[in-house]
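Engineer: Fold the stuff below for me.
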Amino acid sequence: MCIEDCKPDGGEYKCKTIDKDGRSQTMYCSPQENVDYWGRQCRADSMCGKYGEDYCWCRINIFSWGYCGLVKDDKMLIEIGTGTHITSRHRNKRAPVVIDTVDDEGNHIKTTFLAEAAPDDITDGKHWKNDAENLISRWENGYLVDQAKSNLIKSGNLRIDMQGIIKHNNQRYYNLQIQVNVQRKKGESTTVAQILIPDGIPERYVRRAFTESFNRRAKVSIEVKKY
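Structural biologist: Down below sits the predicted model:
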């Protein structure tokens, strides 16, 4: 099992472990439950498991599958078989998962959508689903501003706020949130979506990020790389 955090390494997730002879080794791991070691989400009908093999795996889509590992609470960490890599949920609760990658080969630009589960920070917004979809559909990049500002777009129950600009991956990112239009109570979150986006991305990507964040209760960021 992992003795350190499960971290990305060259596109794969790896962690440190100790073999039966007491030597430190590197092995593949899953950053979150039902995610393979590439950070790809397992299909809903194919959760991470052995399925008759001596290793854990899951189907990613109808064409591909991936190795994965079990994620357990610290007190439940146990080795259950050769090839099974168990990761502490506590260590990896902030590990981002790749939702999708868009490769613009013509312009040599790769755009990656990443989700970081945040159920404590992002509240369940299912009661405002229609309202959220309408709000997101109205997004245009002209609403972006260079300082914190509330009510960029507003509906009856929700609003989009600009929380400020942060440094992320040595780039300037906008921190945008969808908030419920109620007074916040102590210990409760009024955020139903949060995204981090760099300059210059298409509006449809911003809308996609908001939708993914709302549906997943996750902080979604977009990374853009030229090659």
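Engineer: Every contact and neighbour count from this point should use C-alpha atoms.
Structural biologist: Noted.
Engineer: End to end on stretch 181-188, go ahead and measure it.
Structural biologist: 13 Å (CA to CA, to the nearest Å).
Engineer: May I see the buried residues of it?
Structural biologist: In terms of neighbour count (16 or more other CA atoms under 10 Å), stretch 181-188 has its buried residues at Asn181.
Engineer: now swap in stretch 185-199 and tell me
Structural biologist: Of the residues in stretch 185-199, those buried (16+ other CA under 10 Å) are Ser189, Thr190, Thr191, Val192, Ala193, Gln194, Ile195, Leu196, Ile197, Pro198.
Engineer: Can I get those residues in TSV including distance to Glu105 and secondary structure?
Structural biologist: Shown next, in TSV, are those (distance: CA to CA, whole Å; DSSP: H, G, I helix; E, B strand; the rest coil):
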residue	distance to Glu105	secondary structure
Ser189	40	coil
Thr190	39	coil
Thr191	36	strand
Val192	34	strand
Ala193	30	strand
Gln194	29	strand
Ile195	25	strand
Leu196	24	strand
Ile197	21	strand
Pro198	20	strand
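Engineer: In contact with the residue nearest the centre of the chain, which residues?
Structural biologist: Central residue of the chain (CA atoms, centre = their mean): Ala115, 1.3 Å from the mean position. Going by CA atoms under 8 Å, 6 or more residues apart in numbering, Ala115 touches Pro96, Val97, Val98, Ile99, Ser213, Ala218, Lys219, Val220, Ser221.
Engineer: Next, the structure of the following sequence, for comparison with the previous one:
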Amino acid sequence: MYERKDLLPPLTSSSSPQRRGIEMADRRRRPSPLFTFILCFSLWFTPGQTVDSFFGMFLQQCIEECPAKYFTSTYGVPCTDSCDKRGSDYYWCHSSSGWDYCSPGVNIDYFGSTCRNDHPCGNYGEKSKMCYLDRGGWSRCSQVEPKAMIQNTINLQECKTHCKYYDSGDYFWCNTYDNWDYCSPLPDITYRDVKCRAGHKCGTYGEAYSWCYTSFNDDWDYCGVIHPGECAYSQSFRRKRQPDFPNVICTTEGDNNNRRVTTFTEEGQSSIMANINNRMRNEALNLINQWDNQRLSEQARSNLISSDHLRIDNQGLINRNNQRCYNLQIQINKARGSSESTTVSQVICPLDTPADYIRTAFRRSLERQARVIVEVNDGPSTSPNNNNNNRKCCKRRKI
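Structural biologist: Just a heads-up that it's a prediction; the model follows:
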């Protein structure tokens, strides 16, 4: 598995579209632009539709099990394959440090038993993670991080790591479960950070790879599709005088017929954000990839993570809609002048927001040049009760 890309052959998007021996079909015979539905249904609001009726439709049609990133118990490193029993009576996976025990779900031990809510999976002064079980006694467990979005490469492989910018080659890439490949850091952007043209989303269009037109002269390039995990994009833009509908919606179902809906909504004008070039934006995307919640505390603190020109600050806690929230900002490392903004991304989110949700909110704020508000609402599930759960919303894995 490659960790550096110095020997990576560049792709081209010339008028002779060939790639690794595969000839691309004549672009003039491409199908006409289509809307690409993110799930099996349209997430666009229809005339006269309310937020409540939209949520009602959305919550009935989701994937069955929440995708997640699994970590090992002893080493605390990511699993390189699935967390499963494989014929044993416990769950385990392979990792860069060798095989190890793992938890198949959030707050579940490596045998599949549930941890108590008041003693969830944690270190408790030990090197390995432990939890106290509902049935009594301590047991091994490991971190399970939900995936807000699933990034695919241009060759339709799932990214195992974050989609990272490689400065020397001026492209984005990620490790896959087999090797590595090119990817897109944001929806409808090529692997070389060029926007897909309006009305032509990143997709396969009958090919064995994903691509999009980048101009109305039919220039094209490769891109990676970003699929919904626990979250899905609700709409791509907001019309004039349209209410502030959420742009991203994340839905999970618990084990006691409870449902949690997390919404990401843009707020404010782009004037509150600093203008940055593509190179600094790509530096910000790499900085966001490094984010984890271990650096958070209830006290304001600067330089939680930093890079050459940027840093992430915790501006302290604020109260919003009866929720205590972090005020997190990506700042340019320079003194702020009069009437000048040094903020390039801002997220306001509740204290228990998962790390991948915060990364998603940072990326959305960076992309849209607006503050992103993350709000959480808990309530009873409205999903139909059937045997195979095919129409249930994203459900935490429970053994």
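Engineer: picking that back up, Produce a ChimeraX select command limited to the buried residues of the contacts of Ala115 of structure 1.
Structural biologist: Here is the ChimeraX selection string for the buried members of the contacts of Ala115 of structure 1, based on 16+ other CA under 10 Å:
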select :96,97,98,213,218,219,220,221
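Engineer: which of the contacts of Ala115 of structure 1 are also in contact in structure 2?
Structural biologist: Contacts from these that recur in structure 2, judged by both residues aligned by TM-score structural alignment, their matches' CA atoms under 8 Å, are Pro96, Val98, Ile99, Ser213, Ala218, Lys219, Val220, Ser221.
Engineer: Ignoring the adjacent residues along the chain, who's closest to the first one?
Structural biologist: For Pro96 of structure 1, ignoring the flanking residues on the chain, the nearest one in space by CA to CA, 6 or more residues apart in numbering is Glu116 at 4.4 Å.
Engineer: Aligned to that neighbour, what sits in structure 2?
Structural biologist: Taking TM-score structural alignment for the superposition, Glu116 of structure 1 sits opposite Glu267 in structure 2.
Engineer: which residues does that match contact?
Structural biologist: Counting by CA under 8 Å, 6+ apart, Glu267 of structure 2 has contacts Asp244, Ala370, Arg371, Val372, Ile373.
Engineer: What span of structure 2 is the helix ranked longest in structure 1 aligned with?
Structural biologist: As assigned by DSSP state H, the longest helix anywhere in structure 1 is helix 203-216. Here helix 203-216 of structure 1 aligns to structure 2 at residues 355-368, judged by TM-score structural alignment.
Engineer: residue range for stretch 173-183 of structure 2 in structure 1?
Structural biologist: Using TM-score structural alignment, stretch 173-183 of structure 2 pairs with nothing in structure 1.
Engineer: Run a quick neighbour tally on Asn130 of structure 1.
Structural biologist: Neighbour count of Asn130 of structure 1, defined by other CA atoms under 10 Å: 11.
Engineer: so stretch 172-192 of structure 1 aligns onto which residues of structure 2?
Structural biologist: The aligned range for stretch 172-192 of structure 1 is 324-344, by TM-score structural alignment.
Engineer: Kindly report the same for stretch 18-36 of structure 1.
Structural biologist: Stretch 18-36 of structure 1 covers no residues of structure 2 once aligned (TM-score structural alignment).
Engineer: correct me, but Val182 of structure 1 touches Thr190?
Structural biologist: Yes: the pair Val182 of structure 1 / Thr190 is scored as a contact, 7.4 Å apart, by CA atoms under 8 Å.
Engineer: so what corresponds to Asn289 of structure 2 in structure 1?
Structural biologist: In structure 1, Asn289 of structure 2 lands on Ser137 (TM-score structural alignment).
Engineer: Excluding residues flanking it in the chain, which one is nearest its match?
Structural biologist: Arg207 (6.9 Å).
Engineer: what about that neighbour, neighbour count?
Structural biologist: Arg207 of structure 1: 19 neighbours (other CA under 10 Å).
Engineer: which residues touch it?
Structural biologist: Ile136, Ser137, Trp139.
Engineer: Most neighbours among those residues, which one?
Structural biologist: Ile136 (21 neighbours).
Engineer: circling back to that earlier point, and the match of helix 203-216 of structure 1 against structure 1, how far off on average?
Structural biologist: By mean CA distance after the TM-score superposition for structure 1, the fitted stretch 355-368 of structure 2 averages 0.5 Å away from its aligned residues in structure 1.
Engineer: What is the burial count for Arg260 of structure 2?
Structural biologist: 17.
Engineer: wait, Pro146 of structure 2
Structural biologist: Pro146 of structure 2: 20 neighbours (other CA under 10 Å).
Engineer: I'd like the distance between it and Glu283 of structure 2.
Structural biologist: 24 Å.
Engineer: thinking again about what came up before, what about the residue nearest to the centre of structure 1, which SS state?
Structural biologist: strand (DSSP: H, G, I helix; E, B strand; the rest coil).
Engineer: Who are the contact partners of the closest residue to it other than its chain neighbours?
Structural biologist: Using CA to CA, 6+ apart and skipping the chain neighbours, the partner closest in space to Ala115 of structure 1 is Val220 (4.5 Å). Val220 of structure 1 makes contact with Phe113, Leu114, Ala115, Glu116, Gln194, Ile195, Leu196, Ala209, Phe210, Glu212, Ser213, according to CA under 8 Å, 6+ apart.
Engineer: what's the closest of those residues to Asn107 of structure 1?
Structural biologist: Phe113 (18.1 Å; CA to CA).
Engineer: any idea how far that closest one lies from Asp103 of structure 1?
Structural biologist: Phe113 of structure 1 is 12 Å from Asp103 of structure 1, by CA to CA.
Engineer: Neighbour count: the two, which is higher?
Structural biologist: For Phe113 of structure 1 versus Asp103, the count of surrounding residues by other CA under 10 Å is larger for Phe113: 21 against 15.
Engineer: Using the alignment, find which of the contacts of Glu267 of structure 2 stay in contact in structure 1.
Structural biologist: Where structure 1 agrees (both residues aligned by TM-score structural alignment, their matches' CA under 8 Å), the contacts of Glu267 of structure 2 reduce to Asp244, Ala370, Arg371, Val372.
Engineer: quick check, the last one in a helix?
Structural biologist: No: with three-state DSSP as the criterion, Val372 of structure 2 is located in strand rather than a helix.
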